[in-house]
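Student: Below is the structure, and that's it, no one-letter string:
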């Protein structure tokens, strides 16, 4: 095996995909993410230039989709605890396939907004279901390694897909955008068929989840440590909006760095996350390890944010250098927080409630999806350098608090 092959195996944790079901899940994740990589860069252009919707309508629709994903998470958690998560993941792919097959016929807000909300709700359910599938296929020691490997695989696929999207964006025709929509729909079909071949997981065979008392259903709301950790986790997710919204705005409006640097920084982030997710993410295999990962995430997010105001003070070379260091910090923060975000709900979930805990933890992700860009825009345009430093300090404090909560005692309930 050449050096490139060895690097790929190390980066993706290929040893974690040693049997047939795990390999099929990995292939399904790759195919799904390849389609997503094609779709995400061209999504807004498809709806505005290909479907004729206004930018305001698209913005309202995407905001409604983010709110919907937050609203459905409690229901998703209860469903996942009652049914085989493999079947729920297949259903998520099926719903998204139907939505994307209807997208070519969208020309009004009345059809666009319900469809994009349905697609986002299905995607949110699919993420929680996939984590539960991994938990069913791997033992406690291997779960985080397998999840990290899947994240590396998905990141690689999204990067490759985004290269393909460039051709459609350059062509800028309705036919090119329609091709991307249909390819993405096909990717969901292929991924769903692969997941359907996975073995039935034990969760579907636990009927006690159907007969919980009201007190048992409220157990999650009484788990204050978990709820605080879920809230703190949302702070670290702000790093995504910093990269997607904050960095491009800051580079183009407040620094002397060339606008082309934005694409370079996106590529740098993708490469770093793919290469480091498995090797660094493995520290979060335990609850205490997840606390350390959160601490490091807060520290590196502070480093990344501190580089932004410095980039505004120098010339072209200094600005570019500071932005590169800043994105390295953001990338490390993403790796650490993502691994901790998988570990905490799996470690703290009682038997029969893993789906509810995973879905509750995902609320922060859904919230930051629609609120994060706006918050970061306010920091960039109004807060300036002090805004960036304030965000970094908040993230560092969240890291300290999360580590303390993760090492305070042990989970009070048996792990699911």
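Tutor: On my side now, so go ahead. Just so we're clear, the structure is a prediction, and the values are computed from it rather than from any experiment. Residues are numbered from 1 along each chain as shown.

Student: Only C-alpha atoms from now on, for both contacts and neighbour counts.
Tutor: Noted.

Student: In the helix or strand harbouring residue 360, which residues are buried?
Tutor: Element membership of residue 360, judged by DSSP states H and E, is helix 354-378. Buried residues in helix 354-378, counting neighbours by 16 or more other Cα atoms under 10 Å, are found at 354-373, 375-377.

Student: Going along the chain, name the helices of the stretch 201-350 of the chain.
Tutor: Counting by DSSP state H, counting those that start in this stretch, the segments of the stretch 201-350 of the chain that form helices are 214-217, 219-222, 224-236, 238-241, 247-254, 261-281, 287-311, 316-348.

Student: before we move on, back to that, packing partners for the helix holding residue 360?
Tutor: Judged by 3 or more Cα pairs under 8 Å, 6 or more residues apart in numbering; DSSP states H and E, the packing partners of helix 354-378 are helix 55-82, helix 109-137, helix 224-236, helix 238-241, helix 316-348.

Student: show me what contacts residue 118?
Tutor: Contacts for residue 118 (Cα atoms under 8 Å, 6 or more residues apart in numbering) come out as 65, 95-96, 99.

Student: does the nearest residue to residue 294 once chain neighbours are set aside count as helix, strand or coil?
Tutor: Distances taken as Cα to Cα, 6 or more residues apart in numbering put residue 399 closest to residue 294, at 4.9 Å, once the chain neighbours are dropped. Recorded secondary structure, residue 399: helix (DSSP: H, G, I helix; E, B strand; the rest coil).

Student: Comparison target, given below:
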């Protein structure tokens, strides 16, 4: 019961008004989360009656949308205060789970899931901000440790509770657990509402004015460095649930039951001694930076121990003892790093823009968790690196180099020659025999694009021409090899897209740093544009592109390429008032006609599909079928 105390036992720690209510609310909320998170796909399938495919798709899309919403949650905290936003999020979650049993159609489920996902994804940002709002100094560390202990205990209790309910009353009890979740979130909100923030610390007349917004965060390089370091450490938090089971089964050939034992031990230690370990670290007088670094070193020691154990492979008894030590060391790293790292991020954030700072910091956890859940395995590490380099890492730098050095639309014409590269590579690698009509469609399409984009100031430059040709060849090779390799079993196009974007980004970052230096500070408009390019123009666009490669032949996909400059010309006419000449209009008609003709020609060629592509086709049928399986 020491967790629920109202006064700190250590001297110098200020009392937090309403601390017992705050922690009790966090514990009840964690029980609600534990009742559905371990069974989320099955939970929502039974509650709504929708198919597993539709539930999984909606959860993926709404989860991504929730990540994009986190910066807005940070802004809301700075504007309205963490406590108010926290109560709003509790209310949204309570309402969402109360409505889930009535969301039997796809639009209704998607709407409820979207609103609830926005609240779920943003909650960690708001809760961290609330700790900073109600506590100062060492009290923050204590609250961080108590919060983590209660979350582990609550989620474990919630999972056990729902398992018992299902064992007694079957899957029909999922509806009642949804309403129990709603009640838990509502009660948690009422309890948290009793906590009282401490007066704001003002260092100047403008201390409470968050005028700088995210520009201030992006200019704070020490904080961005802290966030980047936390991203690497956050991968360690996901290791027990993602990498440890794989390590046991593939490297040690150990029984799967050991995974459950490791989870149980980790949860019990976090719930039982988390506050004690954090208190011991706090009383030692260690700086937060050093204790956070110590936690990261303990993570590293646990991973090094796994490598040594997998290499030596001693007898069964020694292996079990070594695994026990590894899990204990890993858990100690978690217990030492979590309160110190969390309190460090809160303290490093200036009070007027704390919400924005913590939204940026919490993205490191969310991105690490999303990445760790679907890490490549085996040969897909190097395959993802190759595809990411061809489709993104080499393609984009060469494309922009060509565009800078070739004025007058020449770069776009070179890019429209990509289908010709794909036709040749598909014949060599995939055995796709292109008809004469397909080849003519590619040539005529490139000619039509040239009529649209070429201007009087067009000029040739050797470096630009080489860059344009190589960029087209790189994208063509990436398209063909994506078709050739398909996807590993059980991995969807969204995960494949993430692998390739990550690999391509890692190739581009050092090139951009060497050529252009550090990125400039971004204002609000630039951040909105950057967010649009990340989510819509890159993430969703590439997801659709790779999904299309799984559904169609490589030639069919690449013959859609000429539509890109045509779309740009139409947008320029509609949004910017740019005039289109008769020659451009004729060129657009030629390019569009060639695209349609190429698709018709490619459709007559029989296609074979790998197992992953057949899975894509089944998913597509699920999405287009008007009936919903129950």
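Tutor: Sure, I can see it. Keep in mind that this is a model prediction, so the values were computed, not measured.

Student: on that earlier part again, can you tell which of the helices and strands packed on helix 354-378 of structure 1 is closest to residue 4 of structure 1?
Tutor: Across these, residue 4 of structure 1 has its closest neighbour in helix 316-348 (21.6 Å, Cα to Cα).

Student: now for the closest one, which elements pack on it?
Tutor: Using 3+ Cα pairs under 8 Å, 6+ apart: helix 316-348 of structure 1 touches helix 140-171, helix 224-236, helix 238-241, helix 261-281, helix 287-311, helix 354-378.

Student: list the buried ones in the first one?
Tutor: Translated: helix 140-171 of structure 1. 140, 142-162, 164-165, 168.

Student: ditto for stretch 125-139 of structure 1
Tutor: By 16+ other Cα under 10 Å, the buried positions in stretch 125-139 of structure 1 come out as 125-138.

Student: about what we covered before: looking at the helices of the stretch 201-350 of structure 1, which one is packed in the most?
Tutor: Highest mean neighbour count among those (mean count of other Cα atoms under 10 Å): helix 287-311, with a mean of 26.

Student: by contact count, what packs against it?
Tutor: Other elements packing on helix 287-311 of structure 1 under the criterion 3+ Cα pairs under 8 Å, 6+ apart are helix 224-236, helix 316-348, helix 384-407.

Student: Looking at those, spot the one closest to residue 278 of structure 1.
Tutor: Nearest to residue 278 of structure 1, of all these, is helix 316-348, at 8.7 Å by Cα to Cα.

Student: angle of the closest one against helix 384-407?
Tutor: 30 degrees (axes from the mean of the first three to the mean of the last three Cα atoms, to 10 degrees).

Student: For helix 316-348 of structure 1, give me the average deviation versus structure 2.
Tutor: For helix 316-348 of structure 1, the mean distance to aligned residues of structure 2 following superposition is 2.3 Å (mean Cα distance after the TM-score superposition for structure 1).

Student: okay, the buried residues of stretch 125-139 of structure 1 in CSV with distance to residue 292 of structure 1 next?
Tutor: Output for the buried residues of stretch 125-139 of structure 1, formatted as CSV (distance: Cα to Cα, whole Å):
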residue, distance to residue 292 of structure 1
125, 28
126, 28
127, 24
128, 23
129, 26
130, 25
131, 21
132, 24
133, 26
134, 23
135, 22
136, 25
137, 26
138, 23
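
Student: For residue 266 of structure 1, state which of those is nearest.
Tutor: Nearest to residue 266 of structure 1 among those is residue 127, at 22.8 Å by Cα to Cα.

Student: Which residue in structure 2 aligns with that closest one?
Tutor: Under the alignment (TM-score structural alignment), residue 127 of structure 1 pairs with residue 124 of structure 2.

Student: How far away from the center of its chain is stretch 381-400 of structure 2?
Tutor: 20 Å (Cα atoms, centre = their mean, to the nearest Å).
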